[in-house]
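Asks: Quick one, what's the 3D model for this:
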Amino acid sequence: MNVYSRIFVTAKKHGMSIKELARKAQIGENSIYRWKTIKPSTQSLTKVARQLHVSTDYLLGQEESSNKKDCLDIADKNAQLLYEGQHVPEKYVNMLRFIMEEDRAEKTKTSKN
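Replies: This is a model prediction of the structure:
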């Protein structure tokens, strides 16, 4: 599978068209289509990989798994959580933070007793 094919398949899994992906990655609208025949720039490929939550190695075919296992700290106010490729609304992120803080407080209280 070539770079374009991997991008196409991965974008489809995220419910995105190639044009939508290019827009979100802030690259030229037809850039990705040209990758059928030419090699992408490292900078553009990195932007696309970030949008698809995969490594550039995966898109280049140097790694078979598209599962990028990054750690994300939900306490980080700048972190954007995803669920099945869709952004989690801020109200739910805040609920998760609240639950985690309550859990930590409960554990701290229990360990002091």
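Asks: When you work out contacts or count neighbours from here on, use the C-alpha atoms and nothing else.
Replies: Noted.
Asks: Could I get the full set of strands for the protein?
Replies: With DSSP state E as the criterion, the chain has strands at 82-83, 86-87.
Asks: Throw those strands into TSV and include distance to E106, thanks.
Replies: Supplementary listing: the strands of the chain in TSV, determined by distance: least, C-alpha to C-alpha, whole Å:
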stretch	distance to E106
strand 82-83	27
strand 86-87	29
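Asks: what comes up buried for the longest helix along the chain?
Replies: For the chain, the helix with the greatest residue count under DSSP state H is helix 90-112. The neighbour-count check on helix 90-112 (16 or more other C-alpha atoms under 10 Å) flags V93, R97 as buried.
Asks: Point out the one among the strands of the chain that comes closest to T46.
Replies: strand 82-83 (18.9 Å; C-alpha to C-alpha).
Asks: now for the closest one, which elements pack on it?
Replies: Applying 3 or more C-alpha pairs under 8 Å, 6 or more residues apart in numbering; DSSP states H and E, one finds that strand 82-83 contacts no other helix or strand.
Asks: Now render the strands of the chain as TSV, adding distance to V48 and mean neighbour count.
Replies: TSV is the format used below for the strands of the chain (distance: least, C-alpha to C-alpha, whole Å; neighbours: other C-alpha atoms under 10 Å):
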stretch	distance to V48	mean neighbour count
strand 82-83	16	10
strand 86-87	16	11
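Asks: To compare with the earlier structure, here is another sequence to fold:
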Amino acid sequence: MEDEILITCALRFDGHKYQQQTGFDAKKAIDSFFSNQQWGLRPLELLATFFLLQRSLYKYDLQYEPKDSNFRKVFRSLFFECVDLDIPEEYQQKEYVQAWDSQYKPDLENVKNIVKTNY
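Replies: A predicted model of the protein is given here:
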């Protein structure tokens, strides 16, 4: 259940589009977080980092990371940074926004507690 929550939340935002339009470097943001344990990012940068880390963890180069890896811990921390952020219309991935709004948002405190239990 936690994976579905995290994935749906992250994919609400089209991080690829944001990255292409702005040149934002999520890897640099993640490396900086590992160094100083603070994000220091604007909301759209947080959402892009959350999205791009999701793609890495569930589809690309980090998919074999164990559940207790630092990358997965960072991913969960980004959930708490991003869960209450609104997604601007131009970056919405409608399928995931609709799924989030219908399946998770109505019971948001319980959803947060599910992720917090594993955090």
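Asks: Tell me how they score on TM after superposing.
Replies: The TM-score (TM-score structural alignment, normalised by the length of the first structure) is 0.29; 54 aligned residues with a C-alpha RMSD of 4.2 Å.
Asks: on that earlier part again, which of the strands of the first structure sits closest to I99 of the first structure?
Replies: Closest approach to I99 of the first structure among the strands of the first structure (C-alpha to C-alpha): strand 82-83, 17.8 Å.
Asks: Could you count how many residues lie near Q98 of the second structure?
Replies: 15 (other C-alpha atoms under 10 Å).
Asks: For F34 of the second structure, see how far away it is.
Replies: Between Q98 of the second structure and F34 of the second structure the computed distance is 33 Å (C-alpha to C-alpha, to the nearest Å).
Asks: surely I5 of the second structure meets V111?
Replies: Yes. At 7.4 Å, I5 of the second structure and V111 qualify as touching, with contact defined as C-alpha atoms under 8 Å.
Asks: Tell me how far I7 of the second structure lies from T22 of the second structure.
Replies: I7 of the second structure sits 23 Å away from T22 of the second structure, going by C-alpha to C-alpha.
Asks: do the same with E109 of the second structure
Replies: Using C-alpha to C-alpha, E109 of the second structure is found at 33 Å from T22 of the second structure.
Asks: before we move on, what about L44 of the second structure?
Replies: Here the criterion is C-alpha to C-alpha. By it, L44 of the second structure lies 11 Å from T22 of the second structure.
Asks: For those two, indicate the residue with more neighbours.
Replies: L44 (19 against 10).
Asks: Toward the C-terminus from the one helix or strand the more buried one maps to, list the very next helix or strand.
Replies: Following DSSP states H and E, the helix or strand that holds L44 of the second structure is helix 43-58. Sequence order places helix 70-82 as the next helix or strand after helix 43-58 of the second structure, per DSSP H and E.
Asks: what angle separates that following helix from helix 43-58?
Replies: Here helix 70-82 of the second structure runs at an angle of 150 degrees relative to helix 43-58 (axes from the mean of the first three to the mean of the last three C-alpha atoms, to 10 degrees).
Asks: Contacts for helix 70-82 of the second structure, please.
Replies: 6, 9-10, 43, 46-47, 49-50, 53-54, 57, 65-66, 112, 115, 119 (C-alpha atoms under 8 Å, 6 or more residues apart in numbering).
Asks: Mark which of those residues are buried, thanks.
Replies: Using 16+ other C-alpha under 10 Å as the burial test, these include L6, C9, A10, L46, L47, T49, F50, L53, Q54, L57, K112, V115 as buried.
Asks: would CSV of those with distance to R72 of the second structure be doable?
Replies: CSV is the format used below for those (distance: C-alpha to C-alpha, whole Å):
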residue, distance to R72 of the second structure
L6, 11
C9, 15
A10, 13
L46, 15
L47, 16
T49, 13
F50, 11
L53, 9
Q54, 9
L57, 8
K112, 16
V115, 12
